[in-house]
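Trainee: Predicted structure and sequence below. I'll ask about it afterward.
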Amino acid sequence: MNIEFYYDIVCPYAYLASTQIEALAERNGATVSWKPVLLGGIFRSIGGQQVPMSTMSQPRARLNLLDLERWADLWNVPFSFADGHPRRSVDAMRLLTALSGQDRIDMSQRLFRAYWIEGLDISDRAVLDKLALEMGYQAGLFATETARNGLFECTAEAVQHGAFGVPAFVIDGRLWWGQDRLHFVEAALGGVPSLSETNHTKGDRIVRFYHDFSSPFSYLAATQIEQVVAGHGATLQWRPILLGALFREIGTPDVPLFEMSEPKRRYMSTDLGDWAQFWGVDFSFPSSFPIRTVQPLRAALVEPSLTGAIYRAAWAEGRVIDDPAVLADIIAEAGFDAESVLAKTTDATVKAALRDNTEEARQIGACGVPTFHLIHPKAEHDPLLLWGQDRIHMLERALLGWHPDCG
């Protein structure tokens, strides 16, 4: 089988993926076709932001930067942002389309190193010519008609596959996006990917889990968090929050899904299904969305053991949890007095607890849900903040003793 690997040198996620993709293919008996694209060209084709990080809230931008450094730490690869990032990469990508086969791979890896390790300015044609000559290729390759057409065609091909960013991986027409989806790529090749290791020490720790029933990502994380935390001898503290209130505080749209480009929305739907299958849980997107979750969240504060039942009702059973009658049925089916629980949701202390949790999430730097806050009570390590159900493996690594320097 063959993996089509779409990338742009100026994308840090593509750089990280480039350090792993060949080894992944080799251990699964596959090949890789390296496909240079112009990331800005993809963004223009789908109506996306040219520099997505420039529109992120400050907390999300901070966590994104930390996340990149943490991936580099996990994979033990050098990584640093060059001055002037992002640099114009059109000539660099044209240079790569002028080459083929192993020459393209070698030159791509050289350019990735030049930009992400050595901090060279790959928008400078003199720098590109120097690197090309160093690798044994002629100068000026980026200026040929073949190079220009090749880059245009590769970029259009990526968009045709549904790409809205890089790195993108395509196998038999199926696309995955992001270096953090390489385990799905490996599974598609028939491999057995692993996201965790077990060669670390343990200690007393607390995991605070900030969540909202309105989020499918929170649902997926909620199906796993108890067994992950308990399995490593840590203590789990549930922290229901009002996601919309957090978003308004930090300057994020109330429903980010509605702000995504159409290709990204389509992909996210498929990706959620992939993760549900990976975790072995049922999942269906509710017919009524977004979900108003104030009362369900307060109910979970009154009776925390209702959390799983409410999540399943919303994201696996298709029930309208923001309907008080439906919520009452869910509470009763879980073995609680629905009238009593719902009455307590109007209590001032419960309302205050939900507001306090939301403010606490903001203060620690959360940008969304699910958010995991790993705390070492003995203060032998700084707290670790992680965002996203697809970072559960990082939480597990940290519970096993991984302590990245980056935040």
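Mentor: Received the coordinates, thanks.
Trainee: use CA for all of it now, contacts and neighbours both
Mentor: Will do.
Trainee: For the stretch 251-400 of the chain, which segments count as helices?
Mentor: 256-259, 262-279, 294-302, 307-315, 324-333, 338-344, 348-364, 392-399 (DSSP state H, counting those that start in this stretch).
Trainee: Relative to residue 202, which of the ones you listed is closest?
Mentor: helix 392-399 (6.7 Å; Cα to Cα).
Trainee: so what's residue 110 closest to, chain neighbours aside?
Mentor: residue 131 (7.8 Å; Cα to Cα, 6 or more residues apart in numbering).
Trainee: right, I mislabeled it, should have said residue 298
Mentor: Closest to residue 298 by Cα to Cα, 6+ apart is residue 345, at 5.2 Å.
Trainee: which residues touch the one you found?
Mentor: Contacts for residue 345 (Cα atoms under 8 Å, 6 or more residues apart in numbering) come out as 295, 298, 299, 302, 351.
Trainee: Just confirm residue 241 contacts residue 351, I think it does.
Mentor: No - at 10.8 Å, residue 241 does not count as touching residue 351 under the criterion of Cα atoms under 8 Å.
Trainee: who has more neighbours, those two?
Mentor: More crowded of residue 241 and residue 351, by other Cα atoms under 10 Å: residue 241, with 30 against 17.
Trainee: what residues are up against the closest residue to the more buried one other than its chain neighbours?
Mentor: Setting aside the residues directly before and after it, residue 241 is nearest to residue 358 in space (Cα to Cα, 6+ apart), at 4.7 Å. Residue 358 makes contact with 240, 241, 242, 243, 245, 246, according to Cα under 8 Å, 6+ apart.
Trainee: okay, now the one to match up with it:
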Amino acid sequence: MLELWFDFSCPYAYLASRLASRFGTAIDWRPMLLGGVFRGIGAGDGPMATLSPAKREHNFHDMHRWAAHFGIPFQMPEAHPMRTVRALRTLLALPHSRWPSAIEAIYAAYWQRAEDVTSDAVIARALAGAGVSADDIASAQARAEDPAIKDELRVRTDEAIALGIFGAPAWILRRDSGPLLIWGQDRIGFLEAALAGWDPDGGPPPGGPRPFLEAPPAKPGATLDVYFDISSPFAYLALTQLPALTCATGVTPRLVPILLGALFKQIDQVNVPLLAMPEAKQRYIGRDMHRWANWWGEPFVFPAKFPQRTVDAQRLCILAAERGFDPGVKLATALARAMWAERKDLEDRSVLQSVLEASGLPGGWIDRTGEPELKQALFDNTAAAIANKVFGVPTFIVNGTQLLWGQDRLELVAAELAR
């Protein structure tokens, strides 16, 4: 049985709820109060309260892209986020046999029709449409304020925190070795493999690594800019898959090395976002890096020195990218692998020189990193990233307008290229 921990307020949890039937296993629906989780892990009012305008805009488009990708109807309510405590307590007060249809109905009211789910009348109408009897609805809404129901929601929320959950949707697979947590609607492959016996923290999935291989051909004339800094583990992971993305779509990316620390400073972002996350999310993200490496069959070992100053390495990436995509991605990946798999110090110029030479590029380039033109090129790339609303790496910009963020968005990048 697969547990799905959710709150009606989360759009990604809504998408996950619509995907649950594809796994061919029973779903144990686990309501929790997401605001209670955020407060319980020290995240205040949650990530939405502190999103930058650029990231907020990205997330808005990201929700819609995933909904379109999965073929799920989706509408963002103007009143989002709405308080869902009343809807959650009403659900808890219903007979358990009614939960699957009730959950679908309340989600549809919120995320398909953009209705006010803080209203008892809206909740009742949604439940009635799902076949819940008038008596059951009346009884559940009457009991929603009972201390026992309130306590049950509180206990469930505390259990979520104890499981290491920090957001929604959260999938839990109970194993002899302990509960396995997989977060998000964008890890469906991970879930399917885990249900087939994969330990995502132990090595490649059954049948071997699953690198990015298939994508629809891009629309003629499509373009792709890839903003990156090898100081990011997720940029490293994305770089390993860029040649396959290029082969599958037929689009040759333009590599845009930037200085991530300078970008963060300009947009008032903390210098190392990972270290600013709540402890539960830090632990999960740390595991997630290794899981993606296992999934794609790429080496990954967290560096002995982190963070590292990568300004010289990024300037070398600019020189290589000027020679074309193939030498550019080869050097960028080699430098990133030196940091994220071989635990080397990219602030050591002898390390940079050895990576250059191993990549078939002039070792003498190391002496060019102080050239004013190269310094300016990295400054200009970073300024362009800020102008294009980049807020992290890897960032993919399709056709000069569509921004997608993260190594876990490659299938959406391919879909945008084909659109």
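Mentor: Everything's here; your move. For clarity, every value in this text was computed on a predicted model and none was experimentally measured.
Trainee: List the TM-score for the superposed pair.
Mentor: Once the chains are laid over each other, their TM-score by TM-score structural alignment, normalised by the length of the first structure reads 0.90; 389 aligned residues with a Cα RMSD of 2.1 Å.
Trainee: before we move on, the earlier item: now check the second structure for the residue matching the residue nearest to residue 241 of the first structure.
Mentor: Aligned counterpart of residue 358 of the first structure in the second structure: residue 382 (TM-score structural alignment).
Trainee: next one: residue 114 of the first structure
Mentor: By TM-score structural alignment, residue 114 of the first structure lines up with residue 109.
Trainee: One more: residue 178 of the first structure?
Mentor: Using TM-score structural alignment, residue 178 of the first structure lines up with residue 184 in the second structure.
Trainee: do the same with residue 240 of the first structure
Mentor: Aligning on TM-score structural alignment places residue 240 of the first structure opposite residue 257 in the second structure.
Trainee: what sits against its match?
Mentor: Under the criterion of Cα under 8 Å, 6+ apart, the neighbours of residue 257 of the second structure are 227, 228, 229, 314, 315, 317, 318, 378, 381, 382.
Trainee: Could you report the distance from the closest residue in space to residue 371 of the first structure that isn't next to it in sequence to residue 11 of the first structure?
Mentor: Nearest non-adjacent residue to residue 371 of the first structure, counting by Cα to Cα, 6+ apart: residue 387, 4.5 Å away. Counting by Cα to Cα, to the nearest Å, the separation of residue 387 of the first structure from residue 11 of the first structure is 20 Å.
Trainee: do you know how far the corresponding residue of the second structure for residue 274 of the first structure is from residue 339 of the second structure?
Mentor: Matched by TM-score structural alignment, residue 274 of the first structure corresponds to residue 291 in the second structure. Per Cα to Cα, residue 291 of the second structure is found 18 Å from residue 339 of the second structure.
Trainee: quick one, which of these two is more surrounded?
Mentor: Per other Cα under 10 Å, whichever of residue 291 of the second structure and residue 339 has more neighbours is residue 339, with 28 against 22.
Trainee: I figured the more buried one was touching residue 300, is that so?
Mentor: No - counting by Cα under 8 Å, residue 339 of the second structure does not reach residue 300; the two are 9.2 Å apart.
Trainee: ok, and residue 102 of the second structure, which helix or strand is that part of?
Mentor: helix 99-111 (DSSP states H and E).
Trainee: which residues of the stretch 201-350 of the second structure fall in strands?
Mentor: 224-228, 254-257 (DSSP state E, counting those that start in this stretch).
Trainee: After superposing, tell me the mean distance of the longest one to the first structure.
Mentor: Between strand 224-228 of the second structure and its aligned partner residues in the first structure, the average distance after superposition works out to 1.1 Å, using mean Cα distance after the TM-score superposition for the first structure.
Trainee: Could you do the last one as well?
Mentor: For strand 254-257 of the second structure, the mean distance to aligned residues of the first structure following superposition is 0.9 Å (mean Cα distance after the TM-score superposition for the first structure).
Trainee: What is the neighbour count of residue 2 of the first structure?
Mentor: Neighbours around residue 2 of the first structure, by other Cα under 10 Å: 15.
Trainee: again with residue 195 of the first structure
Mentor: Residue crowding around residue 195 of the first structure was assessed by other Cα under 10 Å; the count is 12.
Trainee: From what I see, it and residue 392 are in contact.
Mentor: No - contact criterion Cα under 8 Å: residue 195 of the first structure and residue 392 do not qualify, at 9.0 Å.
Trainee: picking that back up, what's the counterpart of the residue nearest to residue 298 of the first structure in the second structure?
Mentor: Per TM-score structural alignment, residue 345 of the first structure is aligned with residue 369.
Trainee: same question, residue 92 of the first structure
Mentor: For residue 92 of the first structure, the aligned residue in the second structure is residue 87 (criterion: TM-score structural alignment).
Trainee: Can you tell me the closest non-neighbouring residue to the match of residue 240 of the first structure?
Mentor: Closest to residue 257 of the second structure by Cα to Cα, 6+ apart is residue 228, at 5.2 Å.
Trainee: got it, and residue 182 of the second structure?
Mentor: Closest residue in space to residue 182 of the second structure, ignoring its immediate chain neighbours: residue 171 at 5.2 Å, by Cα to Cα, 6+ apart.
Trainee: Test my guess that that neighbour contacts residue 185.
Mentor: No - taking contacts as Cα under 8 Å, residue 171 of the second structure lies outside contact range of residue 185: 9.3 Å.
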